[in-house]
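A.B. asks: okay, here's the prediction I keep looking at, along with the sequence it came from:
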Amino acid sequence: MNETIANPLLSVRGLTMEGPGGLRILDDVSFDVGAGEIVALVGESGSGKTMAARSALRLVPPQVRRIAGEVLFEGRDVDGLSTEAMRRLRGGSIGMIFQEPMVSLNPAMTIGAQLAEGLMLHRKVTAAEADRLACAMLARVQIKDPKGCLSAYPHQFSGGMRQRIMLASVMLLKPKLLIADEPTTALDTLSQREVLRLMVELTRTEGTAVLLITHNLGLVAQYAHKVVVLQRGRLVERGGVAEVLTRPRQAYTRALLDALPRREDSRAPVPDAPALIEAREVSVRFPGSGGMFSSTPPKLAVDGVSLAVRPGEAVAVVGGSGSGKTTLGRAMIGLLPLASGEVAFRGEPMAGAERARQRDFRLNCQLVFQDPYSSLDPRQRIGDIIAEPLAHGPGLSRAERRERVEAILAEVGLAGFAERFPHALSGGQRQRVAIARAVVRNPAFVVADEPVSALDMTIQKQVLELFRRLQDRHGFACLFISHDMAAVSQVADRIVVMKDGRIVEQGSVAEIFDRPQHAYTRALLEATPSLAVPQALSA
């Protein structure tokens, strides 16, 4: 299904772009987006999807230049437009939702000021009319208190709410084309579904075309009409969603499809042993804050949760944003104070334990952070980062530490990377470094906090397989925190579902996936993207 559209809204023709040193970023890429269509650009990180989309707005780095091809919007090459014409085009005719709303929203401006800015620039409305239109659009994207939202700041909202606000700010101007760059990467599955449904509903109401940039083929199957597959800057396949996803012609497309998380065969049962670590009626309360401009009441983030993890067991904690799963994980390893309850390690409560026992507990607990880039010191080499936990254990010579680091680097597939810096690694490689740092001193318990949420599907598959392999080899217990039900099915022995700080259901992978008892668990499962193409799109 590679036919061209008679009068496409956006037409990319033979686009070739180079970066510094002649690096080919895009190589002869062509695709069309028609009015009212949803076209998905898919591929791994570094495939050129974002660069191809941003070229429509001339939002490319100054060191990147177009050497061939053209990008036509309504028949006009955007490269030939004046600065003033591009200013009118951006926002007015082409809107863009960026991947990270916390970065793209100005933290120093109220939501109302940011929504009004584009309206007053492109629509020439009064401040009062801008506020009225902004309130109406915020209500359409299901912000509970639209009027109050206008005077609030971005940091006062969750990731899902911020992405809704970004959607509202873009759709306020009723653009003809919406570019959505990984708009749901960091959102839980429920927020992800809500944001995408709102986006589809708004674009259908306004007749807006959508260019959706994503690495998630499950989302493509549910929401797109056509798909364009990129690999290392080259177009490898394009066509209707049903055609490409059910009858892929290229090996690369098949590899992307194969990387989608699937339930693995159950591992050998974990021996019925006493708990390695146990939370007993644990509650965690965040104090409220008061100030001249805003205040927040105290919040009970975890409310009376009891959870035990046995040696060698992988327990997945799932739930939406704000469910308390990350707070529980950090409280269990002593990174957050408890409001009530206790944490026991190898049967002994840690509160009031002697200093040596508490030190042993901390050395036996490690954390893999969600964002490896911010958790790795950019000034340290990879070898030094991984060696750091070894300085706190039994005395090892310099040569022994180096030998241990080289061995774990080889285990995680990064042999020879010890002298590199974090900025020289890809996202998947940085996450491997974070995992290597966590397991280098053979801890008894590892908390993995959303370790694959920001990775594309092929890298996610590699990291999940690596994590499972390392656990089998080293035997550590694991609390795997995630909002991705499909991902946890690959690594978990048991699943715990949290909502509003409480456990609402727990059981084996088969019990949770095949016989969910709680309505919230069923909602999480229903919101998990699959490759089943809706009838309306496959027709």
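C.D. replies: Yep, it's here.
A.B. asks: make it CA atoms for all contacts and neighbour counts henceforth
C.D. replies: Will do.
A.B. asks: need the contact list for the closest residue to L260 other than its chain neighbours.
C.D. replies: Closest residue in space to L260, ignoring its immediate chain neighbours: M457 at 6.1 Å, by CA to CA, 6 or more residues apart in numbering. Listed by CA atoms under 8 Å, 6 or more residues apart in numbering, the contact partners of M457 are E44, H215, N216, L256, A259, L260, P261.
A.B. asks: any chance of these in TSV, plus neighbour count, secondary structure and distance to L479?
C.D. replies: Putting the contacts of M457 into TSV (neighbours: other CA atoms under 10 Å; DSSP: H, G, I helix; E, B strand; the rest coil; distance: CA to CA, whole Å) gives the following:
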residue	neighbour count	secondary structure	distance to L479
E44	20	coil	28
H215	23	coil	26
N216	26	coil	25
L256	20	helix	28
A259	18	coil	23
L260	20	coil	22
P261	21	coil	19
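A.B. asks: next up, a structure to set beside the first:
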Amino acid sequence: MTSSNLLEITDLRIALNGEADKQVVKGLNMMIEPGQTMCLVGESGSGKSLTALATMGLLPKVLSPISGSIKLKGENLLATSSGRMRDLRATAMSMIFQEPMTALNPVARVGQQIEEVLEFHSDLSQSARRKRTLEMMEAVHLPDIEKMYRSFPHQLSGGQRQRIMIAMALIMRPQLLIADEPTTALDVTTQAQILELIRELREQQGSSVLFITHDMGVVAEIADDVTVLKLGEVMETQPVDSLLRHPQTDYTRDLLRAVPSQVPRAPREGGTGQTVLETIDLCKTYGGGGLFIKSREVKAAQDVSLKLMQGRTLGIVGESGSGKSTVARCIMRLIDPTSGSIVVGGQDIASMSQKALQPERKKLQIVFQDPMRSLNPRIEIGQSIIEGPLNFGVPRKQALERARELLELVGLPASAVDRFPHQFSGGQRQRIAIARALAMDPDVLVADEAVSALDVSVQAQVLDLLAELQERFGLGILFITHDLGVAAQICDEVMVMQFGRVVEYGPAAQVLSDPQQDYTKALIAAAPGRHWDFANFRPFAEAQAATGG
């Protein structure tokens, strides 16, 4: 009897170096029907991406399936030749990767990269390939497709690059589309557009989707069924509504409870303390041309005024390109503002020379989105943490002792000072980055998308850590994020930016619960899972009905 399932994974076991006692995927079973969207969820290290790579035949050599089967329309992919797998990729199944910049060739035009799929897998003429490519680019709602066709990856936004990846994946109309965290690094409006696009193309082309994510909000928006993984083992598989209402395992319940609620936390008392940071009419303009060159000016930040109090958190939210990170980098003087004031500890540092700025730098510290790029991979983390204090004259022995204390404070063992960044998980590296920032005893901590790349459970731990450290040290935190749920849970005040300008600014409870501007309303409406009260396993509408709200 033949199965009606498009994809059927049975007792899949993947092991390091093929050794049975080093299994990273342990007896996985999963089925996907034609036209179905299956979400595979779990924390980092759960085996989600390994399952996808095994299906595509792209596992690295150190990892190999040691038992089980992966059947696509009845054909066992684990027993298929490499030549046959090349034929199946793009034609029968295809994959969208998390980071398109690492999957796209940086020196080839994006149109040619899409067209290359047709060149390898079809007998169309060159003109027919180009016509089909442009049609596909239009289908994924790219603007000015002729210009886009000629563009290189670096000339496109993150959302546009992801659309190019989707066009490339779907141009041969595969029956199975695997999407591996395709919206993780995108802002809420672009994320909503990509999710809607995948849903739309699935309906038009009749494809099935295996969607890999750690974001339960995305699961609520796109899934038909959900399989939950933990350390390579299936915890449960349920239809999405049933899983969100009636999770069967503690692990799933913990994942749901870790989702930051879109409902702002109760306002904290305070706000009358010392001002630790203030900007007045801060502007940053790029471009302007030269003697024989006329170029377009880009006003990345325009007349941005904000005030951060001791022990408070001010969130800056907005889409990519809104000017959030530009403001943060100007405040840190990583880039020079064009005009305006930046007042820290009573000093205007906006136009200070780098030499004059040196003593003021310890008051301002930053935690970046990707700690792996901000930690030196060649030196032990202890050396990274003490580098700043050493530059300000702290004796090495004293600085190392403080580094050990800080590591314990952020939840890591003091002995970790002698280890290298690659020996830690992403969440642990972010804790190290926070410890390094605290080593300078700053007044202001700037967190630039500091939790956006983390699992929801790890994200919740880091947010709790920041709250604890803020209470202990009285830090003022400037928190840059595109995640409105995170902003709702950690921020006292919220500033919304669009095209370099401030469009709304006020208490978090007011801005996020009763927005006055259309742009803010659009951001809130685009947030995935906004209708669900994940912590209580029910939609908000049911909660309101139960309380008469």
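C.D. replies: Great, that's in hand. All of these numbers come straight from a predicted model, not from anything done at the bench.
A.B. asks: now the strands for the stretch 201-350 of structure 2?
C.D. replies: Taking DSSP state E, counting those that start in this stretch as the criterion, the stretch 201-350 of structure 2 carries its strands at 208-213, 225-230, 233-239, 275-286, 298-309, 313-317, 339-344, 347-348.
A.B. asks: of these, flag the one that's most buried.
C.D. replies: Most buried of those, by mean neighbour count (mean count of other CA atoms under 10 Å): strand 313-317, with a mean of 27.
A.B. asks: check the mean deviation of that one from structure 1.
C.D. replies: In this overlay with structure 1, the average offset of strand 313-317 of structure 2 from its partner residues is 0.4 Å by mean CA distance after the TM-score superposition for structure 1.
A.B. asks: contacts for that strand, please.
C.D. replies: Contact with strand 313-317 of structure 2 is made by 308, 324, 476-484, 487, 490-497, as judged by CA under 8 Å, 6+ apart.
A.B. asks: how about a cut-off of 6 Å?
C.D. replies: If you take CA atoms under 6 Å, 6 or more residues apart in numbering as the criterion, strand 313-317 of structure 2 is touched by 476-482, 491-496.
A.B. asks: now it, how far from the centre of its chain.
C.D. replies: Chain-centre distance of strand 313-317 of structure 2: 17 Å, with CA atoms, centre = their mean, to the nearest Å.
A.B. asks: ok, the counterpart of S384 of structure 2 in structure 1 - how many residues close by?
C.D. replies: Across the two structures, S384 of structure 2 finds its equivalent in I385 of structure 1, going by TM-score structural alignment. For I385 of structure 1, the neighbour count with other CA atoms under 10 Å is 21.
A.B. asks: can you confirm I385 of structure 1 is in a strand?
C.D. replies: No. Under DSSP: H, G, I helix; E, B strand; the rest coil, I385 of structure 1 sits outside any strand and is assigned helix.
A.B. asks: and it, how far is that from R359 of structure 1?
C.D. replies: Using CA to CA, to the nearest Å, I385 of structure 1 is found at 21 Å from R359 of structure 1.
A.B. asks: and for E117 of structure 1?
C.D. replies: The gap separating E117 of structure 1 from R359 of structure 1 is 54 Å, by CA to CA.
A.B. asks: ok, now I386 of structure 1?
C.D. replies: I386 of structure 1 sits 20 Å away from R359 of structure 1, going by CA to CA.
A.B. asks: report the contact partners of F420 of structure 2.
C.D. replies: E380, I381.
A.B. asks: please read the previous query as pertaining to L537 of structure 1.
C.D. replies: L537 of structure 1 neighbours (CA under 6 Å, 6+ apart): H225.
A.B. asks: could you do Q98 of structure 2 as well?
C.D. replies: By CA under 6 Å, 6+ apart, the contact set of Q98 of structure 2 is D180, E181, P182.
A.B. asks: again, only using 8 Å
C.D. replies: Applying CA under 8 Å, 6+ apart to Q98 of structure 2 gives the contacts A179, D180, E181, P182, T183, T184.
A.B. asks: count the neighbours of the last one for me.
C.D. replies: Which is T184 of structure 2. When neighbours are counted by other CA under 10 Å, T184 of structure 2 registers 19.
A.B. asks: of I386 and R359 of structure 1, who's got more company?
C.D. replies: Between I386 of structure 1 and R359, counted using other CA under 10 Å, the more crowded position is I386 (28 against 13).
A.B. asks: please identify the helix or strand for the residue lying closest to the more buried one once chain neighbours are set aside.
C.D. replies: Counting by CA to CA, 6+ apart, I386 of structure 1 lies nearest to R437, which is 4.4 Å off, once chain neighbours are set aside. Assigned by DSSP states H and E, R437 of structure 1 belongs to helix 427-439.
A.B. asks: repeat for M165 of structure 2
C.D. replies: Assessed by DSSP H and E, M165 of structure 2 sits inside helix 158-170.
A.B. asks: got the contact list for the helix or strand just after that helix?
C.D. replies: Moving toward the C-terminus from helix 158-170 of structure 2, the next helix or strand (DSSP H and E) is strand 176-180. With CA under 8 Å, 6+ apart as the test, strand 176-180 of structure 2 has contacts from 6, 49, 52, 92-98, 169-170, 207-213.
A.B. asks: for the helix holding M165 of structure 2, packing partners?
C.D. replies: Applying 3 or more CA pairs under 8 Å, 6 or more residues apart in numbering; DSSP states H and E, one finds that helix 158-170 of structure 2 makes contact with strand 93-96, helix 100-103, helix 110-121, helix 126-139, helix 188-205.
A.B. asks: the stretch 351-500 of structure 2: strands as residue ranges?
C.D. replies: Here the stretch 351-500 of structure 2 has its strands, by DSSP E, counting those that start in this stretch, at 364-367, 444-448, 476-481, 493-498.
A.B. asks: would you mind finding the most buried of those?
C.D. replies: Highest mean neighbour count among those (mean count of other CA under 10 Å): strand 476-481, a mean of 26.
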